[in-house]
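Undergrad: quick one, fold the following:
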Amino acid sequence: MTGSGSVGGERKSGSAWAPLRHRTFRTLWTAQLGSNVGTWMQTVGAQWMLVRQPHAAALTSAVQAASLLPVLFLSLPGGVLADVVNRKTMLVWLAASMAAVCGALTALTSAGLATPAVLLALTFLLGCGQALMNPAWQAIQPELVPREEIPAASALGSLNVNAARAVGPAVAGLLIAVAGTRVVFGINALSFVGICFAVATWRRQSTTVGEAEHMRPALAAGTRYVRAAPGVRRILLRAALFVVPASALWGLLPVVARVRLGLGSGGYGLLLGALGVGAVAGAAFMKPATAALGRNRLLALSSLVFAAGGAAAVWLTQPLAVAVVLVPTGVGWLWALSTFNTALQLTLPAWVRARGLAVYLIVFMGGQGVGSLLWGAVAAWLTPTGGVVIASALLALTTATLASWPLPASLGTLDREVVAPWPEPSLVLDPDPDDGPVVVEVVYLLDGEREPAFLEAMTAVERSRRRTGALRWTLLRDSEDVSRWVEVFEVASWSEHLRQHTSRTTGADAEAMRTAADLSRTPPQVRHLVPARTPTPVVASMVAE
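TA: I've put the predicted structure just below:
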């Protein structure tokens, strides 16, 4: 989840806390904080129920895996739903469903029926709900804060999660010791009820442009966008290289706390609280750190700090020393997460934002779930300490790849607002929305000296066409008239091509197309070729796009 707010009447502010001035942002952020506290309390309760079981390292890692692995197969459908249905309604129903699952777990625990299998199964169901909810929750953020406040809102979203980590585990440890795990499970159920009420009070403005997409083509459009967006793919790669080794500390810390440090549930909660305190402190310095170092250096620093902190935490034997070390480790975690989230929020256009964020969640949370299972197996083979140390060394090695695979330098500089630069096609035929495939030809006439610049410009045009719907794209040259160049791309249906006209082309896409068009001696001429259904000619009239 991330924070959210309202944009009306606010002016640009350099404050890291500026999004909290928006009433809706503040309301949802507070409700999210309560839900995140409840989720962390539940996580501690579930792990502590299993920590005394045989094969405790594998079982406690399985709790984290059960909550995170559903993103691998549900996050992208959740992102599609969030882009094609009302996000407010979707969030209310999902929060209500998760409250019901938490209520069932509370009842079963009170009746003594929460076996490890039942616990993991219900944790898995909660993970399914989170996998469906998270893309929608993250996608509403840019609806509700000005674009210049997105980095601050993203940092506040990460702060929310980590502030909850500072409070939830410590409170859970005390409550478990006094009243048992059923109490923390019940509090988590109530926290989702709070989400329902908070979202229901949000007066959302309509953001729909044209007819809503159908699920199957919307799913294809989302995955196609990611494939054709090198900047998005690079962010996903960096997230995976960070989270798989970083997940070892989260999955194995409860076993380290009990076996190596001899702590009870309260002590384990305090260790998680130290990580959360570090994250809260990191949020306060996120903006100046980014300004001073840049995103790539900040990501390198945060990764190395987390790696060193994780290794030190499992080697030390004094609980106080471990808690002190975990504070800067929490700073590193917050800075890395905020960097990834801000990068995606600034890169993705509104029409595909939830789907793009869903892919990110698949990579990040799915990677954390897979990593938890992996490092649980390593810990069972060696020791929990050995597993975390190996993971920390791997994280340091992956950080070195930032020199070759940095985050895109263009982050935040491209215009991602949706525009409609093309005129409506003027056609002889009237294709049905589902008619397809549709082939579009764009003819350019070039002077020889402009060819190198044109070829460079068409690289950006190709990426734009593929991101917005093109299944295939090619650039051809007329062998009889060497000044004549023909761009040809195929779209799945007429409705898909109309979405290129009305709701998928961003300001950056339009600029790329203008750059190429300006190199032509005459305005580019466009033809739309549709499937032959009648003897009527299928060639559309010439219209510049």
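Undergrad: from here on, just use CA atoms for contacts and neighbour counts.
TA: Fine.
Undergrad: neighbours of Gly367, how many?
TA: The tally of other residues near Gly367 (other Cα atoms under 10 Å) stands at 26.
Undergrad: list the contacts for it?
TA: Gly367 makes contacts with Ala240, Val243, Val244, as judged by Cα atoms under 8 Å, 6 or more residues apart in numbering.
Undergrad: for the helix or strand hosting it, which positions count as buried?
TA: Taking DSSP states H and E as the criterion, Gly367 maps to helix 353-381. With burial defined by 16 or more other Cα atoms under 10 Å, the residues of helix 353-381 counted as buried are 353-379.
Undergrad: coming back round to it: dump the contacts of Gly367 into TSV; add secondary structure, distance to Val388 and neighbour count as well.
TA: Below are these laid out as TSV (DSSP: H, G, I helix; E, B strand; the rest coil; distance: Cα to Cα, whole Å; neighbours: other Cα atoms under 10 Å):
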residue	secondary structure	distance to Val388	neighbour count
Ala240	helix	17	21
Val243	helix	13	24
Val244	helix	12	24
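Undergrad: just how off-centre is the helix holding Gly367 within its chain?
TA: 12 Å (Cα atoms, centre = their mean, to the nearest Å).
Undergrad: after that helix, which helix or strand is next?
TA: Toward the C-terminus, helix 353-381 is succeeded by helix 384-399 as the next helix or strand (DSSP H and E).
Undergrad: I would like the residues contacting that following helix, please.
TA: By Cα under 8 Å, 6+ apart, helix 384-399 touches 57, 241-242, 245-246, 248-249, 252, 255-256, 300, 303-304, 306-308, 310-311, 314-315, 375-376, 378-379.
Undergrad: kindly report the same for stretch 239-253.
TA: In this structure, residues lying in contact with stretch 239-253 by Cα under 8 Å, 6+ apart are 57, 60-61, 64, 303, 306-307, 310, 314, 340, 363-364, 367-372, 375-376, 379, 384, 387-388, 391-392, 394-395, 398-399.
Undergrad: any idea whether the closest residue to Phe197 other than its chain neighbours is helix, strand or coil?
TA: Spatial nearest neighbour of Phe197, chain neighbours left out: Val92 (8.0 Å); criterion: Cα to Cα, 6 or more residues apart in numbering. Secondary structure state of Val92, per DSSP: H, G, I helix; E, B strand; the rest coil, is helix.
Undergrad: my read: Val92 touches Ile195, true?
TA: Yes. Val92 lies in contact with Ile195 (Cα atoms under 8 Å); the separation is 7.4 Å.
Undergrad: please say which of the two ends up with more neighbours.
TA: More crowded of Val92 and Ile195, by other Cα under 10 Å: Ile195, with 25 against 19.
Undergrad: pull out the buried residues from the helix or strand harbouring that one.
TA: Assigned by DSSP H and E, Ile195 falls within helix 181-200. Residues 181-196, 198-199 are the ones in helix 181-200 that count as buried (16+ other Cα under 10 Å).
Undergrad: following up with a second sequence; could you model it the same way so I can compare the two?
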Amino acid sequence: MLSNIGTWMHDVGAGWLMTSLSPSPMFVALVQTAGALPVFLLSLLAGALADTMDRRKLLLMVQIAMGVIALALGLVVWFGLTTPWVLLGFTLLMGIGTALSAPAWQAIVPSLVPRPSLQQAIATNSVGINVSRAIGPALAGVLITSIGVAIPFFVNAVSFIVVVAALIWWKPPAAAEKRLPREQLFHAMRAGVRFALHSKPLKSTLVRAVAFFLFASAYWALLPVIVRQVLQGGALLYGIILGCVGAGAVIGAMVLPPLRKKLGPDRSVMAGTLGTAFTLVVFAVVPHPVVAGAFSFLAGASWIMVLTSLNVSAQVALPDWVRARGLAIFVTVFFGSMTAGSMIWGQTAVRAGVPAALLIAAAGSVVAMLLTRKAKLQLGADLDLAPSMHWPEPLIDQ
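TA: Purely as a prediction, here's the structure:
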């Protein structure tokens, strides 16, 4: 959570810095694209790495590298050397780090809790992420206003020390000794894709993920422009709005489980989609900071309802031997949808205006929800896809 505070501060700093370097909505939306594109391109490779090597060591190496990159960006901004393309380049590097670590982070969750507690564990993890989302943006807004836009990047660099220390302290349970050679990387990637192509529970989850994230990305991609151009606000208001989103997500994670249990995963995703669409409409037609802050709570609660339902659906569809690769495919679809959506809505805002882009995204999300409602979630909850081990142990040539 402490490290995620630094990450959210970094995101706020990058988005707000771009609005001062280039007022074009397209360039502002490209900040999210640069962060999401590497995850879309590299997640499957990262998932194969996480399934074929020590996940803890992989995470340690990547987190140290990301800390160095964050520090370098802070120095570049501090000395006034930033251009729009330099900022996008550093954002791309941070996105590569996120891509290499995301499948491993998700894959270790089932090793921390028993299977019946998986949904609660994912929700708890989401609470931590969204507590940091509530704190980080608001803190970034205060620091940018009072000290300078470089400070969030320095804080983010320091925050990586926390997560590196946690990984060093964590001692994962001893894995069973493997007598077979380690799976080859590209063969592992091919096996992961083959599993995804033949897994109906995973395919249904991916279809529903595209239907939501492609249109929900309009909110995240255009929010800096909404604050600066539509709401006529500054960095502090931007941080407060994001903080309201995080607070809404935290409250949602705490009060929505009974509702999710009553509705089930499919209707929960539909309810979250409708909440997101309603928020986009309000942002488009009521340009008032107080109203925007209030409905950002709804946006956060809707986001956490959909994200948790989709994440649990992906987790229960996957056995451990292919878990990181399957989750990498889920992450690829997630960030691919966010990347494509950011580019689409940024260009739409340039041509038709920000309010029109938000209204089109809201309508599209409702239509996509209706078209994909037959793709059911959590179909793999009752399946045991672990190897049966009914065959004799192979003889190994020493």
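Undergrad: list the TM-score for the superposed pair.
TA: The TM-score (TM-score structural alignment, normalised by the length of the second structure) is 0.96; 396 aligned residues with a Cα RMSD of 1.7 Å.
Undergrad: hmm, back to that, what span of the second structure lines up against the helix holding Ile195 of the first structure?
TA: With TM-score structural alignment applied, helix 181-200 of the first structure matches the range 149-168 in the second structure.
Undergrad: what does stretch 155-164 of the first structure give?
TA: Residue span in the second structure matched to stretch 155-164 of the first structure, by TM-score structural alignment: 123-132.
Undergrad: just to revisit the earlier point, taking helix 384-399 as reference, get the angle to the helix holding Gly367 of the first structure.
TA: Orientation note: helix 353-381 of the first structure sits at an angle of 140 degrees relative to helix 384-399 (axes from the mean of the first three to the mean of the last three Cα atoms, to 10 degrees).
Undergrad: so how far does helix 353-381 of the first structure sit from its counterpart in the second structure?
TA: With mean Cα distance after the TM-score superposition for the first structure, helix 353-381 of the first structure departs from the second structure by a mean of 0.7 Å once superposed.
Undergrad: for Gly412 of the first structure, give me its contacts.
TA: Contacts of Gly412 of the first structure by Cα under 8 Å, 6+ apart are Ala343, Leu346, Thr347.
Undergrad: now these as TSV including distance to Glu496 of the first structure?
TA: TSV is the format used below for these (distance: Cα to Cα, whole Å):
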residue	distance to Glu496 of the first structure
Ala343	27
Leu346	25
Thr347	22
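Undergrad: are any of those residues buried, and which?
TA: Ala343, Leu346, Thr347.
Undergrad: tell me the one of those residues nearest Val145 of the first structure?
TA: Within those, proximity to Val145 of the first structure (Cα to Cα) peaks at Leu346, which comes in at 12.5 Å.
Undergrad: and that closest one, what pairs with it in the second structure?
TA: In the second structure, Leu346 of the first structure lands on Val316 (TM-score structural alignment).
Undergrad: could you measure from the residue lying closest to that match once chain neighbours are set aside over to Pro103 of the second structure?
TA: Of all residues not flanking Val316 of the second structure in the chain, Ala381 sits nearest, at 5.1 Å (Cα to Cα, 6+ apart). According to Cα to Cα, to the nearest Å, Ala381 of the second structure and Pro103 of the second structure sit 20 Å apart.
Undergrad: one more: Ala196 of the second structure?
TA: Taken as Cα to Cα, the span from Ala196 of the second structure to Pro103 of the second structure is 15 Å.
Undergrad: please say which of those two ends up with more neighbours.
TA: Pro103 (32 against 22).
Undergrad: wait, that one touches Leu42, no?
TA: No. Counting by Cα under 8 Å, Pro103 of the second structure does not reach Leu42; the two are 10.3 Å apart.
Undergrad: state the three-state secondary structure for the aligned partner of Ala420 of the first structure in the second structure.
TA: Correspondence of Ala420 of the first structure to the second structure, assessed by TM-score structural alignment: Met389. What three-state DSSP gives for Met389 of the second structure is coil.
Undergrad: near Met389 of the second structure, how many other residues are there?
TA: 7.
Undergrad: also Val327 of the first structure?
TA: Neighbour tally, Val327 of the first structure, other Cα under 10 Å: 24.
Undergrad: tell me the counterpart of it in the second structure.
TA: So Val327 of the first structure corresponds to Phe297, using TM-score structural alignment.
Undergrad: its match touches Val250, doesn't it?
TA: No. Between Phe297 of the second structure and Val250 there is no contact under Cα under 8 Å: 9.4 Å.
Undergrad: Gln378 of the second structure is in what secondary structure piece?
TA: Per DSSP H and E, there is no helix or strand for Gln378 of the second structure.
Undergrad: report the contact partners of it.
TA: So Gln378 of the second structure contacts Pro201, Thr205, Pro265, Val312, Ser313, Ala314, Val316, Ala317 (Cα under 8 Å, 6+ apart).
Undergrad: how about those residues, which pair is most distant?
TA: Most distant of the contacts of Gln378 of the second structure, by Cα to Cα, are Pro265 and Ala317, 13.8 Å apart.
Undergrad: alignment lookup: Gly15 of the second structure to the first structure.
TA: In the first structure, the residue matched to Gly15 of the second structure (TM-score structural alignment) is Gln47.
Undergrad: report how many residues lie close to that match.
TA: So Gln47 of the first structure, with other Cα under 10 Å, has 25 neighbours.
Undergrad: residue boundaries of the helices in the stretch 201-350 of the first structure?
TA: Along the stretch 201-350 of the first structure, counting by DSSP state H, counting those that start in this stretch, helices occupy 215-227, 230-255, 265-284, 286-315, 319-347.
Undergrad: find me the equivalent region of the fourth one in the second structure.
TA: Counterpart in the second structure of helix 286-315 of the first structure, with TM-score structural alignment as the criterion, is residues 256-285.
Undergrad: any buried residues in the host helix or strand of Arg463 of the first structure, and which?
TA: In this structure, Arg463 of the first structure sits in helix 451-468 according to DSSP H and E. By neighbour count on 16+ other Cα under 10 Å, the buried set for helix 451-468 of the first structure is Phe454, Ala457, Met458, Ala460, Val461, Glu462, Arg463, Ser464, Arg465, Arg466, Arg467, Thr468.
Undergrad: can you spell out which helices and strands pack onto it?
TA: helix 215-227, strand 470-477, helix 507-518 (3 or more Cα pairs under 8 Å, 6 or more residues apart in numbering; DSSP states H and E).
Undergrad: mind running it again at 6 Å?
TA: Helix 451-468 of the first structure sits against helix 507-518, with contacts defined as 3 or more Cα pairs under 6 Å, 6 or more residues apart in numbering; DSSP states H and E.
Undergrad: tell me the angle of the helix it packs on relative to helix 451-468?
TA: Using the same axes, to 10 degrees: helix 507-518 of the first structure against helix 451-468 is 140 degrees.
Undergrad: neighbouring contacts of helix 507-518 of the first structure?
TA: Helix 507-518 of the first structure is contacted from outside by Leu414, Asp415, Arg416, Glu417, Val419, Phe454, Ala457, Ala460, Val461, Ser464, using Cα atoms under 6 Å, 6 or more residues apart in numbering.
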